[in-house]
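Student: 3D, please:
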Amino acid sequence: MMASTGDALSHEVLHNGSLSPEEQKQFMEALEELEQWKRKTDKADQEKSRLLLEKLDSEETKRKAQKETLDLMELHKKRMEASQQMKKGLEDKILDLEKHNRALEDRLKECEKILENKKAEYASLQKKSKINVDVPEKKVVFTGVEKEESRENCQNTECMFTITQRPSFPLKGGQALITFEEEEVAGKILKQAKCPVKVENKRMDVKPSRVSLEPSVKFEVHLNVSKRKIGFSNAPPVLPEERMRDRLEASFSKPSQGGGEVEEVVYNKDTGTGQIVFLNTGVAENLVLKKKYNVDASREVVISICPYFEYQLKKFQTFCGVSKRTVLLSGIEDVQEEEDQQDLLEIHFQKPSNHGGEVENIKYLSRGRNAEAFFTEDAREPETYSE
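Tutor: Next up, the predicted model:
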């Protein structure tokens, strides 16, 4: 509409000839500029429409983004709540486990204390039953070569020991054991209800009593050590049982390691122990001296070796002894040092005027101490061991 109006106006002006050529030129330039601005206005209107459409699209995108953001925030909130609940549950479990661990630690301490008491009790019992035996020397003379025995008779080494436990007596503080050379002297002392002993111008009444020894035992140990068989341990089942048995047989058959021809293999996979029986004697005796042996399984295994033996206890006897030459003195007060007090008691009971006699041995313990006195078979020379 505007373009057609401008064209009509320009045509009318030019037709009337009211303008000079210069004015006509300016008029035409103005018309051309007007047309340019019209085009720019149309283009601006189009751009405005486009921007309005883009704005509408941006607002829709913004609303969607806001909705997604809100949804994500809600999801994050729910996950945080779930995480807090899980954290609280784990903390409760940790507290329960710590409480359980403390209870187990307390129980472990109690068990360790019980174990220590049992060990002490075991050590005390072992000390009472421990036996030291001196095997007497025996002179031998070579008389000649005997005919070789049959294989059954020469594949084992047999021996027998007689074990006798030494009688003992628990000696407490404030007591003394005194052994006289003569039974008659001990008998005279035992007939007295109390023995007055002078110590630094003071009188101390000592009570004598008979010594009843604790029960002792005597038995024979018959030992049979195999010359062809050894025992082994620490052999874990790194292979199936049958293959493990084969590897043991192959390893113990190697002369380079001190082995020999194997007759039988016994293997317990649960305990990792067993026995090897060799065809000939001598192999087992040499291997036992090594104590360790390498077995080639899926990996190298070092096992422990020990001699294989059987034993029997025979002629087991128990007996209780009473010392006829030893007297127990009780109720002794610590007036002097232990050694001085012991010398004083020995001098007192050596005097015939005090119904005493020659003293063979004496042992006195001051109060607060304990010891175990051991007697020989004829009740001579008791030995004391302080705990």
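
Student: going forward, measure contacts between C-alpha atoms and count neighbours the same way
Tutor: Will do.

Student: any chance you could map the helices in the protein?
Tutor: 2-16, 21-129, 151-154, 183-191, 241-252, 283-290, 338-350 (DSSP state H).

Student: Now the second one, please; I'll put the structures next to each other:
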Amino acid sequence: MSSDEDFSLVMEQAPPPSKDSLEEIQALIANYKKICSQLSVDQTELASVTKDNQEMTQKCRQRSVKLAQSLDEEQRSNKERIENEKATVSSLSLEEIQLMEEIQKVEVALKQEEGENEQLRQEADVFTTVPEKKVVFTGETGNAGDARKFEMNSRVVYPMEGGTALITFEDEAAANRILTMKTHQVALEGDCHITVEARPVRLMLPSLVEIASEVCPQRMLISDLPEMDTETLLNKLDIHFHRRINGGGEVEGCEFLPDSGTVVLTFVDDNIAQGLTETEFHEVQLKNKKHTVRVTPFLNGKITNLKTKWSACPRTLLLAGIPEVMEQETLQDLLEIHFQKNSNGGGEIEAVLYNPPGRRASALFEERRPPAGKGAVSRRFTGFSR
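Tutor: All right, here's what the predicted structure looks like:
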């Protein structure tokens, strides 16, 4: 068949519908139209609802995002707040520890202060109850700036080797001349002589002494005592303060101090002395009658700081290299005669001590203080022991 050929579709025609069928179709069409119209309405409503739901969903998403952001921010804020609170708590804990340490330090310092105050109170009580010392004004005056607030006299034990002698001159210049000449020939009996060497004497003396004092719980000082036999006085005091009825107790020792005329009484037990010193005045049977004595605390001293320095004796020197050629006293007299002569560089001698070879001895040096404003402190040996 060619393309130019016409063709036709022959359809078989249906028989015309009947009247009843047409009405049914029309009714069916009307029904479908109604359904279609309802579907259109439903579709429109569904589209509107879908749109609303989409908008609601979008809003919910946006709100969810905002809530998530807000939650994150709140979590971060809470975390920062918690960290800050932790830091604050840690700082407060550290501050509390520091405050507790400060409180402990203050409590320790307070206890020390209370102890020092109590010690000062006791010392003040002691100083106000020290034994009275009678003084007499002789009419002599001096510069107030020269007055010594505290006076300490040193007593130094100086070891002497054998074959040496100590000489103290009255004049410091004589001692300096002898030291400058150094070696000396001392004439003996006949044509004999000995050669000695002059050396300076250096003593180790205290330059600073700090003493802490405290009230002794076992001792007390008894003053205002009458003049009587020392042994009898000590026995009377021992018997009186040994009795419990007098507030005393077992006595360990009783010592008389001749320089002050007082007695130091020592008890075996502590705090008995404290009870007796609180009364201060006691009546004791002495010399066949009642005598009022004064009882005061006894101070114990302890050196807390000591500094020393080497000091040369300005008027005392040492002679070394002395052989044992004659009796000790004879040779000592010859040494004194030799160094007294001005022609030998010497001068007036205040004291001389000779220790023969092979022996060991000790010389005791004590300070001699002149009146205020009348010369310097000097030291000379006052004792000699072997």
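
Student: what's the TM-score here?
Tutor: The TM-score (TM-score structural alignment, normalised by the length of the second structure) is 0.39; 185 aligned residues with a Cα RMSD of 4.2 Å.

Student: quick one on the thing from earlier: tell me which of the helices of the first structure sits nearest to residue 176 of the first structure.
Tutor: The closest of these to residue 176 of the first structure is helix 338-350. By Cα to Cα, the value is 8.1 Å.

Student: before we move on, back to that, could you save the helices of the first structure as TSV and add columns showing mean neighbour count and distance to residue 362 of the first structure?
Tutor: Shown next, in TSV, are those (neighbours: other Cα atoms under 10 Å; distance: least, Cα to Cα, whole Å):
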stretch	mean neighbour count	distance to residue 362 of the first structure
helix 2-16	12	150
helix 21-129	12	21
helix 151-154	10	52
helix 183-191	18	13
helix 241-252	18	59
helix 283-290	17	46
helix 338-350	17	7
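
Student: among those helices, which is nearest residue 315 of the first structure?
Tutor: Of all the helices of the first structure, helix 21-129 sits nearest to residue 315 of the first structure, with 17.2 Å by Cα to Cα.

Student: so how far is that closest one off the chain centroid?
Tutor: For helix 21-129 of the first structure, the gap between its own C-alpha mean and the chain's C-alpha mean amounts to 49 Å (Cα atoms, centre = their mean, to the nearest Å).

Student: Over to stretch 210-226 of the second structure?
Tutor: On the basis of Cα atoms, centre = their mean, stretch 210-226 of the second structure sits 26 Å off its chain's mean C-alpha point.

Student: which other residues reach that stretch?
Tutor: Contact partners of stretch 210-226 of the second structure, identified using Cα atoms under 8 Å, 6 or more residues apart in numbering, comprise 119, 122-123, 131, 261-274, 277, 292-306.

Student: what's near enough to touch the residue nearest to residue 175 of the first structure when sequence neighbours are not counted?
Tutor: Once flanking residues are discounted, residue 175 of the first structure sits nearest to residue 330: 4.6 Å by Cα to Cα, 6 or more residues apart in numbering. Residue 330 of the first structure sits next to 174-176, 206-209 when contact means Cα under 8 Å, 6+ apart.

Student: what are the ranges of the strands in the stretch 151-300 of the second structure?
Tutor: 155-160, 164-169, 183-187, 193-223, 251-257, 262-267, 281-286, 289-320 (DSSP state E, counting those that start in this stretch).

Student: In the first one, which residues are buried?
Tutor: Think strand 155-160 of the second structure. 156-158, 160 (16 or more other Cα atoms under 10 Å).

Student: Run a quick neighbour tally on the residue nearest to residue 219 of the second structure when sequence neighbours are not counted.
Tutor: Of all residues not flanking residue 219 of the second structure in the chain, residue 266 sits nearest, at 4.4 Å (Cα to Cα, 6+ apart). Residue 266 of the second structure has 24 neighbouring residues, counting by other Cα atoms under 10 Å.

Student: Residue 197 of the second structure versus residue 266 of the second structure, what's the distance?
Tutor: Residue 266 of the second structure sits at a distance of 52 Å from residue 197 of the second structure (criterion: Cα to Cα, to the nearest Å).

Student: same question, residue 49 of the second structure
Tutor: Between residue 49 of the second structure and residue 197 of the second structure the distance is 136 Å, computed by Cα to Cα.

Student: go on, residue 156 of the second structure?
Tutor: Distance, residue 156 of the second structure to residue 197 of the second structure, by Cα to Cα: 23 Å.

Student: again with residue 43 of the second structure
Tutor: To residue 197 of the second structure, residue 43 of the second structure is 144 Å away according to Cα to Cα.

Student: same deal with residue 203 of the second structure?
Tutor: Residue 203 of the second structure is 19 Å from residue 197 of the second structure, by Cα to Cα.

Student: swap in residue 61 of the second structure?
Tutor: Distance, residue 61 of the second structure to residue 197 of the second structure, using Cα to Cα: 119 Å.

Student: More neighbours: which of those two?
Tutor: Taking other Cα under 10 Å, residue 61 of the second structure and residue 197 do not tie; residue 197 has more neighbours (17 against 12).

Student: That one and residue 184 touch, don't they?
Tutor: Yes. Counting by Cα atoms under 8 Å, residue 184 is a contact partner of residue 197 of the second structure at 6.3 Å.

Student: Show the contacting residues for residue 206 of the second structure.
Tutor: 154, 306-309.

Student: Can you lay out these as a markdown table showing distance to residue 165 of the second structure and neighbour count?
Tutor: Listed next are the contacts of residue 206 of the second structure as a markdown table, based on distance: Cα to Cα, whole Å; neighbours: other Cα atoms under 10 Å:
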| residue | distance to residue 165 of the second structure | neighbour count |
| --- | --- | --- |
| 154 | 22 | 13 |
| 306 | 31 | 11 |
| 307 | 29 | 10 |
| 308 | 26 | 12 |
| 309 | 24 | 11 |
